[in-house]
Every structure is written in structure tokens, then in C-alpha cells.
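> Coordinates only, no sequence provided:
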């Protein structure tokens, strides 16, 4: 995706009408460095988080998104692909092993290119508005690249657009951006699981302080599967 397409999408096609209708606010935008690679590590409450965050800061934000967003067929598939490209999303194959390693390599290339990389450490949207245990990818990238981690809290985006709702409601939403976190003390320890967990927990604590969310020390994806199973059982399936 070209920077020209991104700027067109953000500053002409998408940004102005969304700002006019929803009036998203931001606190702490000065904590985002004006140049150089950095990681924006955010909580994840709504599908539209990847829209609101780039709209409220001046720099381009690159996200890594599941490749299924880019492979759909027909008008809906085309629209989804165009939207994802427009908001700065790079497709990656999700899964463990080589797929996870490839995603990390892609993220590292983004940072080494001096860009902002948006990451949701929880790995998926929160199923209930609480903050869940972070995965170690953001910490590993920060340690390996030397890039600072900027904690971000998206505020009330899940109220404006709950899971399953296609168009956000006009509820006040915003982003709270914290001071950069340096993980320099972990340099060279990107393969040390204990170091990665400590660094990840530090990132999640910073996000929690910004968002005020209740913290749950569990994997959000597992909780989602449990809730889906419970819903099926209650429905008698």
C-alpha cells in the first residue's frame, strides 16, 4: 500500500467525515515520537480501534492484520481489503510456529524502516471490556529492535461498537497515550521467556493504568472460546 493511498484515505475519504461525526479525542499525543520506529501497544476493545488511533495522531500507524481480511471475494471482500489497506494494515498469516515468526519479522521490518507499529498485546478483542494477559510479541520486538513502547488505552470504543455491530454509535470515544516505556535492561534477552513475561507484564500494567480496566490474568482467546461454548449450551445446541 502506498503512502499516497494511506494519506488519501486518512485525510480525505475517511478521516474528515469520521472526525466530524464522532469527534474522537486524544490525550498524550505528545508522547508519540515525531520520527523513528516505535511500538504503539494498545488494549483492544473494538474492531474500529485500528481506525480511531491513526485518526487522532499525526503519524502513519502500521498494523499487522490477519490475512483473511485481504482474501475475501466479491464486493464485500474488495471493500474489506480496500479498507484494511487504507488504514495501514499489513496482512500476516496467523498461527503458531513459522507463521508467528514471520509476523514478528514483518513487524521488525516496519520498525527498522522508522515507522510506527500498532500492536494489540492481548492478541484479540476483549470479550467483555476487561484487560487480558498480554502476549510477548510486542516485548520481543521492542527488545530486538530497541524501539520504545508507547502504551495506549482506547476508551469506550467497545460501547460505541460492540462485537457484531457494523457501524459505531455516536458515543464519546478516545485514546489515552502514555509515556514511552524503555525495555533497554532486557537487551539481548529476546529469547528468555522470563524476561519476555516480565517486560510484557510491564507493558500491560502501563495500559491498565491508562485505561482503568479490570485486569484478568488469562488468555482472552481462551475466554472467548469458553463464552462461545457456554452460549451454545444455553441455546441447547
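Noted; the coordinates are in hand. Everything numeric in this text was worked out from a predicted model, so none of it was measured.
> Going by C-alpha atoms from here, please, whenever you check contacts or count neighbours.
Noted.
> So which residues of this protein form helices?
Secondary structure of the chain (DSSP state H): helices at 3-8, 15-22, 49-56, 74-86, 98-112, 137-145, 157-160, 193-211, 220-234.
> so which of those helices comes closest to residue 169?
Residue 169 sits nearest to helix 157-160 of all the helices of the chain, at 4.7 Å, using CA to CA.
> Give me the contact list for the closest one.
Helix 157-160 is contacted from outside by 45-46, 48-49, 129, 168-174, using CA atoms under 8 Å, 6 or more residues apart in numbering.
> got another, please set it beside the one above:
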């Protein structure tokens, strides 16, 4: 009920204001479990994609969004729960990864849609970065659900860093054909299989998005950018 209300209010407002265009929406099944694996350009990706789909999509979000104290914290938590996001504690890398995988498998076991960003974080510069094999591939092989590649187009241009007022423009969403990895069922412990599955999905996302591909993790790229900015700072801080 809450998700439906949020979809009507938030999703309806987004569609009315930004008029996102969509290609390949017929590739999302009308029922049954599926994983939506998307590139990640903007915070708004988790809102635009559900807004254009008839079915509920569940993403995972950092636990801080749900545990902030005070009225603002409670409102934030209610909002994220309402738009279908699940809290995952990222304080311990391994524990966070296992929690995210379990959350995804649980959502899929109920026959629902699970959304995931294989890059693990937003792209720092609009390019497509190497997918992390520990999340997407493990959820796909553990659940047996098909993986549907998704490309968000131009969402990073709506509200670039430092801009308070969003730019009214039409972002796009391209949805590819489902990928079947059932041939690897039960092999989620094989790191070479996990890498192969992840790379295949990232290749499809790259074709859909037209992004330049960078064979490093986005987290590493962000660290490099932060270090470069620090070196350019007059104080070095």
C-alpha cells in the first residue's frame, strides 16, 4: 500500500516533470522473479526506474538512511521503505556483502523484482566501470532468476554535483533482453564463473548505454580522483 502511494505521488511527479523515455519495457516479465542490473549515474536512478515499471522493484540502500535519529531521520526512513528500499549495514565489507546477497535472494524467492547496481557505487564521471562479482553474480546463481540489463541515460545531467535545483530534461531508460545463467547453477563459489557472469552483464549494459567502459572499479577511480584533488589543493588537505 505504501509503495503504491509512493509510486503514485513520487513516481507520478517524476514522470510528469521529466517525461523519461523508455525502450525495451516489454523485456521485464509481467510476473515472476527477475534481477534488474543497471548502470549507476545518479541518486535518482532508484526512482526513475521504478517509476516507469508497473511492478514493484526492491533495491538495497545503506543502513544510515534508516537509522538517522530525530524527525528528519524517521521521515527519511519512511520514505526509503515506501519506495521499496531495504537497509543493509555496510560497516563490515564481508558482512554487508552477505546481507545484500541474502536480501536479494529473499526478494526473488517471493517472485518479485530485485534491482542492483553491479558497479557498487555511482560512476564518478559518467563512464561505465567494472562490475563487482560478489553481488550480482552470486544473487543470480543462488536464485536462478534471469538478469535483465538496464541502462540509465543522462540521469547524471539532471542534478550534477554542486547544483541544488535539478535541470528539467528527459532522461532515458533502455532495458535489454533477459540473460539466463542457469547453466552455472550451484557454481556461485567459483570466482571465475562469478567474474564471467558479471562481465557478460556489464557488456550488455555497455551496449545499451553507449558508455565508455573502464576496466577498474568505480570505488578505486573515486579514490584516485580524491587523491588528485588533494594534491592540487594549495594546502594539500
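On my side now, so go ahead. These numbers were taken from a predicted model, which means no experiment stands behind them.
> Could you report the TM-score for this superposition?
Laid over one another, the chains give 0.94 as their TM-score (TM-score structural alignment, normalised by the length of the first structure), with 233 aligned residues with a CA RMSD of 1.3 Å.
> returning to that earlier point: what remains of the contacts of helix 157-160 of the first structure if I keep only buried residues?
Taking 16 or more other CA atoms under 10 Å as the criterion, what is buried in the contacts of helix 157-160 of the first structure is 45-46, 48-49, 129, 168, 173-174.
> So which of these belong to strands?
Mapping these onto strands (DSSP state E) picks out residue 174.
> Of the contacts of helix 157-160 of the first structure, which pair is most distant in space?
Within the contacts of helix 157-160 of the first structure, two members stand farthest from each other by CA to CA: 129 and 170, at 18.2 Å.
> before we move on, the earlier item: I'd like to know which of the helices of the first structure lies nearest to residue 121 of the first structure.
Smallest distance to residue 121 of the first structure across the helices of the first structure (CA to CA): 6.4 Å, for helix 137-145.
> Let me know the angle separating that closest one from helix 193-211.
The directions of helix 137-145 of the first structure and helix 193-211 differ by 120 degrees, with axes from the mean of the first three to the mean of the last three CA atoms, to 10 degrees as the criterion.
> Residue in the first structure paired with residue 93 of the second structure?
Under the alignment defined by TM-score structural alignment, residue 93 of the second structure corresponds to residue 96 in the first structure.
> Next one: that match from residue 137 of the first structure, what distance?
Per CA to CA, to the nearest Å, residue 96 of the first structure is found 12 Å from residue 137 of the first structure.
> So these two - more neighbours on which side?
Neighbour count, other CA atoms under 10 Å: between residue 96 of the first structure and residue 137, residue 137 has more, with 22 against 9.
> Run a quick neighbour tally on the aligned residue in the first structure for residue 189 of the second structure.
In the first structure, the residue equivalent to residue 189 of the second structure is residue 191, according to TM-score structural alignment. Neighbourhood size, residue 191 of the first structure [other CA under 10 Å]: 11.
> Check residue 202 of the second structure too.
By other CA under 10 Å, the residues close to residue 202 of the second structure number 25.
> Could you pull out the buried residues of stretch 179-192 of the second structure?
Residues of stretch 179-192 of the second structure classed as buried: 179, 184, 188 (neighbour count, 16+ other CA under 10 Å).
> swap in stretch 15-31 of the first structure?
By neighbour count on 16+ other CA under 10 Å, the buried set for stretch 15-31 of the first structure is 15, 22-26.
> ditto for stretch 127-136 of the first structure
Quick answer for stretch 127-136 of the first structure (16+ other CA under 10 Å): 127, 129-136.
> From one end of it to the other, what's the distance?
Stretch 127-136 of the first structure has an end-to-end distance of 20 Å (criterion: CA to CA).
> what sits up against it?
Taking contacts as CA under 8 Å, 6+ apart, the residues outside stretch 127-136 of the first structure that touch it are 43, 45, 121-123, 126, 158, 196-197, 200-201, 204, 208, 213-220, 223-224.
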